[in-house]
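S.K.: sequence? don't have it. structure:
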């Protein structure tokens, strides 16, 4: 069975180094805050001005003024802080964010990321995605592997407007985990399959060249 959204977030949480500062994009990435282990000691950053973001609140913990970048109410851990967005983006641009986990509409085999606009749709703007994709030390893209029409979102070249070029290091989809060689043209490397997903199924849902690395059923 492919991973569901929550399982994708759980798998992504395993990739976060202990003690790192991590920014979670909107969508699937926001679920990661509920799957972090205390011993990881992760400090979550939100570009709207929050450092030390905790998991989603229980009903009796909701504070409408404490929100993440997706305007969802969140909590703040002990020692957390709030500040203006100018300082928050200075942290990103100054490369003080170790990992950014971003949702993706498309990822190319060179690590190009498209995640902010679908032609013909109304959008508020690119938001913090461009800064995060280029300012974070490591970028992890999380997404469903196919769009609603069944087309692969892993491509030789993105067809949607790019957020940033050669920025993605790792891709986690509902079907598996891939490394990206963004320094060259080696393409995707499949390193793990979701439980019960076959190599043939994975390849059939991929629109780019893929090398088989340490692929395994978890």
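M.R.: The structure has been received and is ready for your questions. On a predicted model such as this, the values are computed, not experimentally measured, just so you know.

S.K.: From now on I want contacts and neighbour counts done on CA atoms only, so please keep to that.
M.R.: Will do.

S.K.: residue ranges of the strands in the chain, please?
M.R.: Applying DSSP state E to the chain gives strands spanning 21-24, 43-46, 50-53, 76-82, 99-103, 106-108, 113-114, 138-143, 154-155, 170-173, 176-180, 188-193, 210-212.

S.K.: putting a second one here so we can go through both:
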């Protein structure tokens, strides 16, 4: 399994039947393929009950596209509504979780994920999701393509929200944000605590029951 799907599968393990979950673009969008039955996916543009994306050759309709503009097939029981109600759902705490990509996560759980030097992606609904969802999961590689830390003492890129992240799921480990600090709770086979510590800026706490992440 490639790293993107490995991260998505682990992030999806946080979902429970009956949860309403929002998925960001990129790696988070893959989580739907690994969720247990009974999880409903929500989109900021006004839908609960997003199903599989439309495959090439199947009929497409402009009626059903997610916030990223990708056509999808609704699941039974799906519901559509306007954007105002959609953000009402988000802001009122009705989302069990959101999974978002990340450019940087700080030692205090601050998230920067919408702009980097010379490039702005657009914040979209991420600011509302970070403050409205009951659980915020960041799904990202542990380091940049150049090997620079993405888990940092303090974010240097524009913030999406502060003190919002609960879990950081990466290609090498899972780090939980706790009141005591960042806790290394799971590690992928073939990696070491020392290696993970060297790849991040904050000093990590190590769970006494550190477990190995599940592969295929």
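M.R.: Here it is on my side, so go on. No experiment lies behind these values; they were computed from the predicted model shown.

S.K.: can you redo the strands of the first structure as CSV with distance to residue 92 of the first structure and mean neighbour count?
M.R.: Formatted as CSV, the strands of the first structure follow (distance: least, CA to CA, whole Å; neighbours: other CA atoms under 10 Å):
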stretch, distance to residue 92 of the first structure, mean neighbour count
strand 21-24, 9, 24
strand 43-46, 9, 23
strand 50-53, 12, 22
strand 76-82, 15, 14
strand 99-103, 10, 26
strand 106-108, 22, 28
strand 113-114, 17, 27
strand 138-143, 12, 25
strand 154-155, 26, 24
strand 170-173, 19, 25
strand 176-180, 22, 24
strand 188-193, 27, 22
strand 210-212, 31, 16
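
S.K.: Go through these and name the closest to residue 59 of the first structure.
M.R.: Closest approach to residue 59 of the first structure among those (CA to CA): strand 76-82, 14.8 Å.

S.K.: What is that closest one packed up against?
M.R.: On a contact count with 3 or more CA pairs under 8 Å, 6 or more residues apart in numbering; DSSP states H and E, strand 76-82 of the first structure meets strand 50-53.

S.K.: what residues are up against the aligned residue in the second structure for residue 83 of the first structure?
M.R.: Counting by TM-score structural alignment, residue 83 of the first structure corresponds to residue 81 in the second structure. With contacts defined as CA atoms under 8 Å, 6 or more residues apart in numbering, residue 81 of the second structure is in contact with 46, 47.

S.K.: cool, and residue 89 of the first structure?
M.R.: Applying CA under 8 Å, 6+ apart, one finds that residue 89 of the first structure lies in contact with 47, 131.

S.K.: how about 7 Å then?
M.R.: For residue 89 of the first structure, the contact set (CA atoms under 7 Å, 6 or more residues apart in numbering) comprises residue 47.

S.K.: Distance check, it against residue 95 of the first structure.
M.R.: Distance, residue 89 of the first structure to residue 95 of the first structure, using CA to CA, to the nearest Å: 10 Å.

S.K.: Give me the distance between the two termini of stretch 158-172 of the second structure.
M.R.: Terminal residues of stretch 158-172 of the second structure are spaced 25 Å apart (CA to CA).
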